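> sequence and predicted structure are below.
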Amino acid sequence: MRWYNFFHIYQPPAWDEAIIRRVADESYRPVLKILEDHSSLRITMNITGALVEQLLALGMSDIVNRYRVLIHRGQVELVGSAMYHPILPLLPVEEARRQIELQTTLYRQTFGPEYSPQGFYCPEMAYDPHLDGLLLELGYTWVILDEISANGEIGTAPIDRPWILPSGLRAVFRNRHISDYLSFSSDLANPADGLRAIKEDSRGHEVLITAMDGENLGHHRHGVERLWEFLATYPGIETETLSTLAKQPGIRGQRLLSGSWSSQPADVARGIPFALWDHPENPIHQLQWELTRLIVRTVGECERDPNYHTVRHLVDRTLASDRYWWASASPWWDMAIVIRETQKLADAITPMTSVPPATRSAIEQLVQRITTTVELWERTGLAHKRQHDYLLGTGDVRFMAGGQVAS
């Protein structure tokens, strides 16, 4: 069996130093050691630019340097992505372009000027067909997606070879069932059960494509890193980088659907492909995006402001997906993070001297409305009810920082 592993590692901009150090010790360094101990292992990954910046700033350059060695050795293949982990389909195209180019610039500075990836990862695998043109224009030839974007379903699309899309872009799809099984529900005390699950999956016993957050290995769920090592080095299993699959003869595919690796079939069918970040029935999300659009528009209108470049950098960082995710209550919810990150977004334009008073007032009002609504959800138990209903309805099992998220 050929196994194509994709890992995405990320920490939000300006994140808690203690958390980053814990993740590094529980996940990043143990996985690096597995790769160093087994020179035949091959993986494809995205190391988000926001994480690279923080690792270097916090004196953890050993992680970056070890990855650089593995990249030059051919064991690790990097893809392109967006610098601060925004949900690309929800941004204006020029903002999406900027985020992608920021990461490319940082990667070339960090990993070498020869960095020129062919593959691309949309943060959260949040994809919409309108991104095809931008990715092709920027030189990408393939994108890794969740299988739900193939036909709106899970477990039915042929995903053992690349799809050639009408735009000319190629797509490779992850096997959601096996990816999530390994991350969240595998029997860590019985590694052979993982072999059984792979063999019993009708689409994964010859060619298997998995993709997951790299932090699932050792941080979010302790022991997954050891299971992965057992499976990836098991006799008869060969690991390859995704680019080797993407270059193979493909099948002509239809126009894909918008979706992410968290999208549920019912949400895609209802036209809500990015429900964890922009749900039309979540008033917090709607207010958040009203504020985001206002901030982005304001910065764009003030390019001649003497503090434009400082503010532009601050806004780039605040477009990260996390504030919307933590406001979803599906099942993720954290009142303090949502309020704090909302204030950061509003504060980003404070240094600008050319922002009209009416715009500043509108921003302040939106911040207050978001804060009031978030506090109401917390106080009345509405957030917890939404969490409970989500977990009950989907049957999902999720882990965060070593513990299971309970309904």
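Right, received. Where do you want to start?

> only C-alpha atoms from now on, for both contacts and neighbour counts.
OK.

> pull out the buried positions in stretch 363-379.
Within stretch 363-379, the residues scored as buried using 16 or more other C-alpha atoms under 10 Å are Ile363, Leu366, Val367, Arg369, Ile370, Thr371, Val374, Glu375, Trp377.

> another structure for you, compare them:
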Amino acid sequence: MRTPVRVAAAAVVVALAAGCSVGPASDRAAREGVVPAGNDGTGGGDSPEGDDAGGTGGGTIPEPTDSPEPTEAPEPPPEPAPATGTATVAERLPAGADASCCLVALPDGSVLTGSADGGVIQRVTAEGTVTPVGTVNGATALLGLAVEPGFDPSDSGWLYLSYAQGSSARVARLTYYGANDPGEQLGSATDALVTGIPLGSGRDGGALGFGPDGMLYVGTGDAGVAAQATDPESYAGKILRMQPDGRVPADNPQEGSLVYASGHGDVTGFAFDALDRLWAVDAGGADGVELNSIAPGGDYAAMPPVHTWPEPFTPGTLAFTAGSLWLPAAGDPGLWRVPLNGTELTADPQLLLADEGLTAPSAAQPGPDGDGGLWLLDGGTGDLLRTDVS
């Protein structure tokens, strides 16, 4: 039975760059205190020693100095989102790849998409030009896709994936070579960060993305075994948090563990709001599809969700823009608008775009124009919809 306690997510203060959730440069890991991840990933590199602390010595009275500038008052919290809003399809780009699962918006206005039934990745420009990027070796199904903070599609960088390989899933990164010919832009060697994530019963999770703190977050499913979601030794039914190279951040809830939150059934998407609070959608909730405000160390088998959709549908990834969360929905195709008021909702979610002929909306990402723009991926056709939202 769920305990009637509502937990608010912790906030972290970091800058965001246009197009995707980003944080500090990817070499931040070398400057953080970390402990080994204890998994099969490679990651590593010793952290550099910190600077010596300097002292002023004693015995001399310093000259008076000007008073320090007063500390700026914190910015007021954002206004609650209006109870109702709008979503209008501004443009539809036929990307030409069905069974698409994953979407990453890039700073130059293009996007990367991935195939759900294999490891094929392609790039779609803002003008609708589609070019192949490459294929992930050994991937039987792609579950999630992300790029490192500060990613430049014209240069080299890390491409992050969660994908099925046989009976389990893994999180890995590959080098992306932007200057290579189309179809040859993925490195052949995968750097495995986490392996052995349980799969099964269609509850496989796969949400993947960087937070505003520069850390990589991963959502998993319980593989149809609810007990695994609360087992601290299992990666099933969890939200994991790690350094970009797979190591455990020193400030994770449990020392030496990648587990950030537990007790989930099937985490298909998450997003950070204007105050950098983490929200997650769980397709395997006890009473339907759940929306949770995530607190570090929280056990969501024992906490009530912020909202539950009791009617069955297949949720996609989660996005935040224009003061609201946006959740693609397959089954009864459309786009849910979830207006936020802190860690509560202004009003019940609103289903939009139900009359736009969508087949299986699977992913959403804020567009390069900031608030008011959203990329929506129709997983059934592979079409990309540039959508204006409010």
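Good, I have the coordinates. Remember, it's a predicted structure, so these values are computed and weren't measured experimentally.

> superposed, what's their TM-score?
For this chain pair, the superposition-based TM-score is 0.28 by TM-score structural alignment, normalised by the length of the second structure; 185 aligned residues with a C-alpha RMSD of 7.2 Å.

> in CSV: the buried residues of stretch 363-379 of the first structure, plus distance to Thr239 of the first structure and secondary structure.
Converted to CSV, these look like this (distance: C-alpha to C-alpha, whole Å; DSSP: H, G, I helix; E, B strand; the rest coil):
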residue, distance to Thr239 of the first structure, secondary structure
Ile363, 50, helix
Leu366, 49, helix
Val367, 48, helix
Arg369, 50, helix
Ile370, 46, helix
Thr371, 47, helix
Val374, 45, helix
Glu375, 48, helix
Trp377, 46, helix
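
> would you say Tyr120 of the first structure is within a strand?
Heads up, residue 120 of the first structure is Phe, not Tyr. Yes. Counting by DSSP: H, G, I helix; E, B strand; the rest coil, Phe120 of the first structure falls inside a strand.

> what's around it, how many residues?
Using other C-alpha atoms under 10 Å, Phe120 of the first structure has 24 other residues around it.

> same question for Ala57 of the first structure.
Other residues within reach of Ala57 of the first structure, judged by other C-alpha under 10 Å, total 10.

> next: Lys199 of the first structure.
Residues contacting Lys199 of the first structure under the criterion other C-alpha under 10 Å number 14.

> which helices and strands sit right next to the helix or strand containing it?
For Lys199 of the first structure, the host element (DSSP states H and E) is helix 192-200. When contacts are defined as 3 or more C-alpha pairs under 8 Å, 6 or more residues apart in numbering; DSSP states H and E, helix 192-200 of the first structure packs onto helix 224-232.

> what comes up buried for the helix it packs on?
Val224, Glu225, Arg226, Leu227, Trp228, Glu229, Leu231, Ala232.

> quick one: the strands in the stretch 301-407 of the first structure, in order.
399-400, 403-404 (DSSP state E, counting those that start in this stretch).

> go through those strands and pick out the most buried.
strand 399-400 (a mean of 15; mean count of other C-alpha atoms under 10 Å).

> and of the buried residues of stretch 363-379 of the first structure, the nearest to His177 of the first structure?
Closest to His177 of the first structure out of these is Trp377 (32.5 Å), distances taken as C-alpha to C-alpha.

> returning to what we had before: kindly reformat the buried residues of stretch 363-379 of the first structure as CSV containing distance to Glu238 of the first structure.
Formatted as CSV, these follow (distance: C-alpha to C-alpha, whole Å):
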residue, distance to Glu238 of the first structure
Ile363, 53
Leu366, 52
Val367, 51
Arg369, 53
Ile370, 50
Thr371, 51
Val374, 48
Glu375, 51
Trp377, 49
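
> nearest to Lys199 of the first structure, of these?
The closest of these to Lys199 of the first structure turns out to be Trp377 (C-alpha to C-alpha; 44.4 Å).

> against Gln404 of the first structure, how distant is that closest one?
As judged by C-alpha to C-alpha, to the nearest Å, Trp377 of the first structure and Gln404 of the first structure stand 22 Å apart.

> swap in Arg196 of the first structure?
24 Å.

> and what of Ala246 of the first structure?
Here Ala246 of the first structure is placed at a distance of 35 Å from Gln404 of the first structure (C-alpha to C-alpha).
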